[in-house]
Structure formats: structure tokens, C-alpha cells
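> here is my input, please return the structure:
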Amino acid sequence: MKNSFLSASIIYFIGNILLKGIAFFTLPIFSRIMLPEDFGMYSLYTASLGILTIFVGLQINGTVNISFGNKSIERFESYVSNITLFPLVGLFIGLISLAILPNLIDLIQVPTMAFGIMMMIQAFFSIVTSIYQSELVIKSQPKKHFVFSIVATLSNVILSLSFVLMLRDNTYFARVISGVLSNGLVGMYVLVKFIPRIDLKRLKQDWIDGLKLSLPLIFHNLSNQLLNVADRYMIASWRNATDVAIYSFSYTIGSIMDMIWLSINNAWIPWYFSQLKDNNKELIKLYSKQYIIFFVWLTCCFVLVSPELIYFMGGKQYVDGIYIIPLIVLGYFFVFLYSFYVNYQFYRQKTTLIPIATTSSAVINIILNILLIPPFGLIGAAITTAISYFIMLMFHYTMTVHVLKHRDMPTAYLWLAILFMVCFILFTYVILQYMFIRFILIVVLCIIYATYVLRIIKSFKR
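Here you go, the predicted model:
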């Protein structure tokens, strides 16, 4: 089991590094070809797409992991195929709503009805793709997940670059249409693969069972989306599209840490659920401690090198982003920590608890954005992001430890990690302009962590 977890982690990690690497190396191309205004508009499009996807599918794709443990493989596969058809209902209702209420395009931040239709279609195929990827993850098939994700990403990048280069005068439209086409191609492949597995006799019941689990998740994921994008809408309203571009660009760089966490979490969840079933509390505690130490080290190194990433990826027009990334990364660190508590809530299928924390954090996020963005601009939005994710961490900690009476690790691990990272981020702002000092610190941190790992390896051998 240990080897299975480690090998899956390595495959997911390498896969996500390659996926993020593709996006990483194409980001400077798009940031230089596209005007900052178009880059900012496209960021708002992707933000609205994330929210719309939740309403089109009613988060039924989020039930794949939850449903795996109580079904046979054959029954699980037919369930997955059946719920893949459900978003068609949301797509149909969405298109009808656009036809009846054309002013909805203002709500989803697109310039014309055509963009609204494209967003609806892209949302549907995104859900289909997400369902298939979730199935591969929960069935512990990291190699298939890796190949599928690489093909999907490369098709999107190739089409995006082709359309952007052909439509230099309208790069916003080029990015949108290429995303719709690439998602459509990948989504059609999944649908063709799933059709033979559909069980029409159980279709209605599977939809009902799926919605019972997914409806509470709507508020959780909608609130998560608002946490991610509310600041961009407010920056667009109170500032301008260029500031949206700078903030979105910085957020994209910071999301590399989120990608790394997701890649490991994809392997952690099946392993963690299995250990909970076997009541291996000490093993979970041991792995949790090493996991936290690793992520603290990695986060520190990433923050120290982030100014160079901004210069390399975006150039001078995005240089103000160097002051945003440390706070964004701190927010993602809190996301990493709260996953320890959320994963247990998913294991217990306590999905009604999850939206309470996320919705409360989203409301606080919006209030803080209203208070901080007008006087402090982009820094105010970044501060709000970090605070909101910390509050969400505290909610999930309270629910798991005090309501569900479960504790995977000593609370001291949590508070030491939080205290260290907050102090480190504050210190980083003092040395942001001093590249030599930052790189010396990276070397020191790498030596310390390497020494620690060697000691752990020796202790395991003994």
C-alpha cells in the first residue's frame, strides 16, 4: 500500500508538473501576444465559466469519489456513465435562459450572446471531462489519468496558439473559441467511451442519488469559485482590465503550488480512505507530519523564487505582481492544510457540513474585498484571499476535530506550520528586492531539508 501510494504520487506529480509546465511555458507567449486588456477579459471569462459549470452540472461530478466505496465496479461504472448525461439538462436550461433573458450576458461578463452560448457548451464538456478524470483517480489509474490529461492539455494549447496567431486583432475571441473546440473534442471522446456503460433502467435513480450528494456541494464549490474570482470582478469594477490582467497573471503563477498539492492529493485520497478503513491511525499521523514538512519547505522555496517567475513569464508589464504572489501562495498553503480536514468529511460523507465553512468564508471574502480593494488595490485583494482561506481552514478544523471528533494529527503540527509560514511570508516582503539573499536562503533551505530527509531514510532502514 505504501509503494502504491508513493508510485501514484510520483505519477500524478510528474503528470501535473508536465501539464503545468506546458501552461507555464505558453503563458509568456499569451501574455506577450495578447493585449493586457484582452488577457484581463479572458481571465473574467474563465472565472465566469467556473461558476457557470457549477450550475450546469449541479456539482454532480463531485459525487464520483464519494460513490466509489459503496458500489461494485460494474455498478460504479454505470453510475458514472449515467450521471454524465445529467449536465445535458443544465445545458438545455441554460441555452433557453439565454434566449429568454439576453441580459444574462452582462451577469456572466461576456460581450455578446455568441460568447454566452460558447460558455454554456464549454461548461458542459468540462463537466464530462471532470467526471472521467475523477473516475480514473478514484480507481487508482494514474497512468491513464496522465495520458488523458496530457492529450487534453496539448489539444487546448495547440488550438489556442493557432487561433491566437491567426486572429491577432481579436485574441480574446481566439482564446474562447479554441477552448470550446478543445473541450468539445475531449468531451466527445469521453461520451463515446461512456455510452456502452449507460444503464437506462437506473438512470433516474442514479440522478436522484447523485443529486442527494451533490446539492450540498453546490454551495461549497460555488463559494470556492467566489473565493477565487470575486476579487477579479471587483478589481474590474473599481480599477481596470489591466489591473485584472496583472492580478490574474500573478494568481496563475501562484496556482503552481495549488497544482502541486492537487497532484499529491489525488494519490493521497485513495490511500487515506484505505488507511481509515483499516484504522491505521499511527501511519496516517506519520505520513501527515512528513507531508506538512515537505509542503512547508516547497512553499518557502517557491515564494523566494517567485519574483524571477514574474519577470520571466510576464515581463515588465506584470512586474507589480511580485508583491501579490506571496499572499496568494499563503492562501494556497491554507488550502493545503484544510484538505486534511475536508478529506475526512468526504470520507464520512458529511457533505452538508462542508458548505457552511465555504459559504461563510466567501461572504467574508466579499466583505473584505469591498473594504480593502478601494484603498489598497491589488494588495488588498491578495490580503483578502489569504485571510479568507485561513478562516475556511479554521471552520473545517473546528468541524472535523470538535464536531466529528476526529483528529489525524496533533494540533501542534497545524499551528506550528501556520505560524512559521505567516512569519516567513512577512519576512519575504523585506527581501523581495534582494535576489542574492533570496537565493542564498533557497540553498540553505534545500540543505536543511535534504539533511532531514536523509535522517528519515536512515531511521526507516534501522
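
> rest of the way, CA atoms for contacts and neighbours
OK.

> dump the residue contacts of Y42.
Neighbour list for Y42: Y172, R175, V176 [criterion: CA atoms under 8 Å, 6 or more residues apart in numbering].

> ranges for the helices of the stretch 201-350 of the chain?
203-238, 241-277, 281-314, 325-347 (DSSP state H, counting those that start in this stretch).

> can I get those helices in CSV including mean neighbour count?
Formatted as CSV, these follow (neighbours: other CA atoms under 10 Å):
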stretch, mean neighbour count
helix 203-238, 20
helix 241-277, 20
helix 281-314, 17
helix 325-347, 22
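
> what's the helix or strand for the nearest residue to W238 once chain neighbours are set aside?
Leaving aside its chain neighbours, W238 sits nearest to P374 (7.0 Å; criterion: CA to CA, 6 or more residues apart in numbering). Element membership of P374 [criterion: DSSP states H and E] is helix 354-376.

> can you pull the buried residues of that helix?
354-362, 364-366, 368-370, 372-373 (16 or more other CA atoms under 10 Å).

> who are the packing partners of it?
Using 3 or more CA pairs under 8 Å, 6 or more residues apart in numbering; DSSP states H and E, the elements in contact with helix 354-376 are helix 203-238, helix 378-398.

> will you turn these into JSON lines that also has distance to A114?
Formatted as JSON lines, these follow (distance: least, CA to CA, whole Å):
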{"stretch": "helix 203-238", "distance to A114": "21"}
{"stretch": "helix 378-398", "distance to A114": "31"}
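
> looking at those helices, which is nearest to F92?
Evaluated over these, closeness to F92 peaks at helix 203-238, with 16.4 Å, by CA to CA.

> gap between the closest one and the chain center?
On the basis of CA atoms, centre = their mean, to the nearest Å, helix 203-238 sits 13 Å off its chain's mean C-alpha point.

> between it and helix 241-277, how big is the angle?
Calculated by axes from the mean of the first three to the mean of the last three CA atoms, to 10 degrees, helix 203-238 forms an angle of 140 degrees with helix 241-277.

> and for comparison, fold this next one:
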Amino acid sequence: MRIRQLLRASALYGIADMLVLGVSGFLLLPLYTHALSQADFGGYVIVKTNIELIGYLIQFGLLSAVGRLYFDHRGGGEPGRYINSILMFALLVIAAAAGIAAAAGDPLWRLVSPGTPSRPYLWYALGIAALTFTAGLGSLWVRLDNRVNLFVGIQITAAAIVTVAAFVALEVLHLGLPGLLAAFAIGYLPATLVLLWRIGGDLAPRIRRADLLPSLHYGLPFAVSYIAFFILNRFSVLTLQRHVTLEDIAIFGLAQQLALVITVASQSFGKAMQPAVFGATPEAAPEILRRSSRLFILLIFGAASGAVLFASEIIRIVAPAGYLSGLPVLIVLLVAAFVYSLSLVSNTALEYHRRPRTSAAMSVLGAVMSVVLGLALIPPYGLLGGAVATLGAYVAMTLFSHIMAWRISGQSYFGELAMVTAALAGMALLAAWPGWGGMHVVLAGAIKLAIIGAVFAALAAVYVPNRFRQAIARVRGGTGKA
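Okay, here's the model as predicted:
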């Protein structure tokens, strides 16, 4: 895939993903935070955390396995039968999970979330987790076939449905948190229906061993990674429930939700980059990975620096004044999300060389660090301790990931990573400067934009690929030579 095509696909994937996450996680945040009390929003954070946990438990890492092994089955002319086998196995797992929930769901829920009732939220969580898998499988299949326009159409439809359903549930029917969860569930239906449509005549209650066993073998290490990833990201929320109020959890949850913008931006680039790397010849793959990785590091820094410097303005836009005390937490979590996004480069290299166990070990390391740091920092420091624990775990995980990728592939990005991380850390300290509050909003915004532009340009001049330097030179009226 050419760099221009990569940028176009990445932009389209990014727009589509940001529509869905932007609607459910950002654009509608003012609706959530105003229609729900701060305590109810804290309950939403807890239920959403449990949805993620159930989702990781029932997926068995199969989405990651399909993302890597699908091309083998597409070459054999049986992609529909392969996807059908994966779907049928997932339905069996979901049915088993429903049986466990009926038999022992209440005590299990209380063990994880003692501050929120299990009914009706246990069944909402299980249902949404199941739909997350089917919708994810449908969207993944479309993306792997590089049907960008269809993918964008699915995401736009889902975003529109969630918007209308959430508004009706909260503002018209006043259904509160249960209504909001129902709106989320409805939003997963378009991708699920596309999945069924694409399987078509291959849809049958049949699981082929040749399809399932290699996928489970490849995917189970990722299942371990997902559980570790959940602990890495959500252990702070689980622990905070025992030390702070629901109102404080709402502040932490809002900061986590806003920090996701960095993660989504990086995943969107990965959705374009990884198929290009995985589908390339062994001779071409290292160069494609190198060029796209350098471009990715630069672009994700631009997105993260903007979010960090304008963190206070973002909170004021999406939430009432009661959430402003979470500004330091948001800044730390934005830096943490940026550090985590840098692992996309090493993860792509590890997956290309079919090293899922190494990726799993990386996530386990991060999870262990999250638990250790969380238990040490949350009781004395509360919300900020949880944010710092997340940052420390991300740093350890990303560093380990890049060391392993360097040993396997021979490609090193440590200089670039150190440079952009140091630059963003400086911006984080600048964003916390109290002097911004006494400055006119227009002047403050102009200064922040100038800082972002200057630092971004300096980093680009250091390691942006030569062809982009040539383009900059031509725009300036130069010779076009780097």
C-alpha cells in the first residue's frame, strides 16, 4: 500500500471510528453528564467497565485471530464458511455465559462491583458484550476485505442510531442509565446485520475444526492479553470503588473516556497499516512497517499534544463544572494513552512475525504493574494515584514491547519514541500551569496552537521521511531536494 493510500484509508477509518466513539463517548458526553447525575454517571462508568470484562472473557481472542488468519482462508475461497465457524462457536460461548449468569451472576457481580446493583445491569452487560463481538466480527470482515466505503457506512449508521436512541431514552422518556445502555445495544445492530448478510448461504449451525482450532490456538494468547489489558486499564476503577465515592468515579471515568481519543486515533491508523504489512511480501513488509511507523509516531504526537494543551477547555465543553477538578487526572491519562499508542508499532511487528505469546507477555507485564502501582498509589492519593498507576504500567508495557520487537525484527524506534514522549511530557507540565486561567481565552488558545505547531514542525524536521521533506521544500519554492 502506498503512503498516499495508507493516509487515505487511515483517514477514512479514523473518521468512521471517531463518529461512533465520538457520538457515544465524546459528542454525547454533555448529554450524559447533564441528563445523569454525577453519581449515576459514576454508575455508568462501573457498568461499562463490567461490559468490557465480560466481552474479553467471551471472545477467546478470536477477533485478533480472524484479523491475522483470515487471509489464509480468503485465498482458499472459503471466507464465509470460516467466519460462520467463528460465529457459531461464539454463540455457544455466549449461551454458556448466560447460564453462568443465571446461576451465579449476583454474587459474581457483587464481588467485582459492590457499589452497583446486579439487576438489571448484569443482563445489560452480558447482552451488550455479546453484541460487541458480533458487531466487531462484522466490521472486521469488511475492513479485512478493504471495503472502506462500506465500513464507513456502517459506522455512520451506528452513530446516527446511538444519537437518536440516547436522546430519546434520556431526554424524552427519561429512562436514565438503563435507557442509555439500551441505546448502546441498538447501535451494534448495523454491523451485526452486515455480518449475517455477508455470510449469506454459508450461515449454518456448523463449526469446522479446521477453521476453529487454528483460530483458538492463535487467539488464546490474545485472550490472555485482553484480560491483562482489562486489568491494565480498569484495575484503577475496580479499586477506586472501594476508596472513593461514585461522584469521584464519575470524574475518573470521564477522564478515561476523553483520553480514548488518542487510542482511537492510533487504532484507526493501525486498521490501515496492519493489513498493508500483513499482506505484503517478506521483502517489502519491513520497509512498509518502517515508513508507516515513522509517519504514525509523528501524527499521533500531533493529536496528543493538542488534547493535552486543550484539556481544560475539553472538560468545560463536555461536562458541568463539578468535573473540572479532574483536570490533572485527564492530563496524566492523555499522556498514558499516548505512551500506549506507541506500542502499535511494536505490536504490528510482533504480529507480523506471528508472536502472539510475546504480545500476551507484554500485556501481562502491564497488568502486573497496574495492580502493584494501583494498590500502592490509590489508597493514599485517590484519583491521581489511579492515573499515575495507569501511566506507569503503560510505560513498562510499551518499553518491553519495543525491546522484544527490536530483538525479533531488528528495527529500532527508541530515539523517536524518547523524543516525542519527552516533548509531550513538557506540554503536560505546561498545560497544568495555573496562569492560563487569568489569560483571555482567545490569547491562550493562540499561544497553545503556536506551541503545538512549533514543536510538531521541529519533530517533523528531525525524522519525517524524505519524500515529505521534499514536498515541504517544493511548497516553500525550493528545489525539492531534501
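
> TM-score them against each other, please.
After superposition, the two chains reach a TM-score of 0.91 (TM-score structural alignment, normalised by the length of structure 1), with 459 aligned residues with a CA RMSD of 2.5 Å.

> one step back: distance of the residue nearest to W238 of structure 1 relative to I235 of structure 1?
Taking CA to CA, to the nearest Å as the measure, P374 of structure 1 falls 9 Å from I235 of structure 1.

> returning to what we had before: so which bit of structure 2 is the helix holding P374 of structure 1 matched to?
Alignment note (TM-score structural alignment): helix 354-376 of structure 1 is matched to residues 359-381 of structure 2.

> kindly report the same for stretch 81-95 of structure 1.
Counting by TM-score structural alignment, stretch 81-95 of structure 1 lines up with residues 84-98 of structure 2.

> check the mean deviation of that stretch from structure 1.
Once the two models are superposed, stretch 84-98 of structure 2 sits on average 1.4 Å from its counterpart in structure 1 (mean CA distance after the TM-score superposition for structure 1).

> figure out which of the helices of the stretch 201-350 of structure 1 is closest to A152 of structure 1.
helix 241-277 (16.3 Å).

> gap between the closest one and the chain center?
Its chain's average C-alpha position is 5 Å from that of helix 241-277 of structure 1, according to CA atoms, centre = their mean.

> now stretch 29-36 of structure 1
The chain centroid and the centroid of stretch 29-36 of structure 1 are separated by 23 Å, computed with CA atoms, centre = their mean.

> where in structure 2 does it fall?
Using TM-score structural alignment, stretch 29-36 of structure 1 lines up with residues 31-38 of structure 2.

> what does stretch 313-320 of structure 1 give?
Counting by TM-score structural alignment, stretch 313-320 of structure 1 corresponds to residues 318-325.

> what strand or helix carries the aligned residue in structure 2 for I117 of structure 1?
Counting by TM-score structural alignment, I117 of structure 1 corresponds to W123 in structure 2. Assigned by DSSP H and E, W123 of structure 2 falls within helix 121-144.

> show residues contacting that helix.
47-48, 50-52, 54-55, 58-59, 63, 67, 70, 87, 94, 97-98, 101, 105-106, 109, 148, 150-151, 154, 178, 181-182, 184-185, 188-196, 271, 275.

> now the match of stretch 81-95 of structure 1: buried residues?
Within stretch 84-98 of structure 2, the residues scored as buried using 16+ other CA under 10 Å are N84, S85, I86, L87, M88, F89, A90, L91, V93, I94, A97.

> return the residues in contact with the fifth one.
In this case it means M88 of structure 2. Listed by CA under 8 Å, 6+ apart, the contact set of M88 of structure 2 reads P205, R206, I207.

> just so I know, which of the helices and strands packed on helix 354-376 of structure 1 lies nearest Q109 of structure 1?
Shortest distance between Q109 of structure 1 and those, using CA to CA, is found for helix 203-238: 9.0 Å.

> tell me the angle that closest one makes with helix 378-398.
Using the same axes, to 10 degrees: helix 203-238 of structure 1 against helix 378-398 is 150 degrees.

> which residues in structure 2 does helix 203-238 of structure 1 align to?
Taking TM-score structural alignment, helix 203-238 of structure 1 hits residues 208-243 over in structure 2.

> ditto for stretch 131-149 of structure 1
By TM-score structural alignment, stretch 131-149 of structure 1 lines up with residues 137-155 in structure 2.

> for that stretch, buried residues please.
For stretch 137-155 of structure 2, burial by neighbour count (16+ other CA under 10 Å) applies to 137-144, 148, 151-152, 154-155.

> ditto for stretch 466-473 of structure 2
For stretch 466-473 of structure 2, the neighbour count (16+ other CA under 10 Å) marks R469, Q470, A471, I472 as buried.

> those residues in helices, which ones?
Secondary structure from DSSP state H places R469, Q470, A471, I472 of the buried residues of stretch 466-473 of structure 2 in helices.

> return the member of those residues nearest to V318 of structure 2.
V318 of structure 2 lies nearest to I472 out of those, by CA to CA, at 36.6 Å.

> can you tell me which residues contact the closest one?
With contacts defined as CA under 8 Å, 6+ apart, the neighbours of I472 of structure 2 are G480.

> superposed on structure 1, where does stretch 388-397 of structure 2 end up, distance-wise?
When structure 1 is overlaid, stretch 388-397 of structure 2 sits 0.7 Å from its aligned residues on average, using mean CA distance after the TM-score superposition for structure 1.

> from the chain's centroid, how far away is that stretch?
16 Å.

> contacts for that stretch?
By CA under 8 Å, 6+ apart, the surrounding residues in contact with stretch 388-397 of structure 2 are 232-233, 236, 332-333, 335-337, 339-340, 362-363, 365-370, 373-374, 377.

> S160 of structure 1 touches S178, doesn't it?
Yes: using CA atoms under 8 Å, S160 of structure 1 is in contact with S178, at 5.0 Å.
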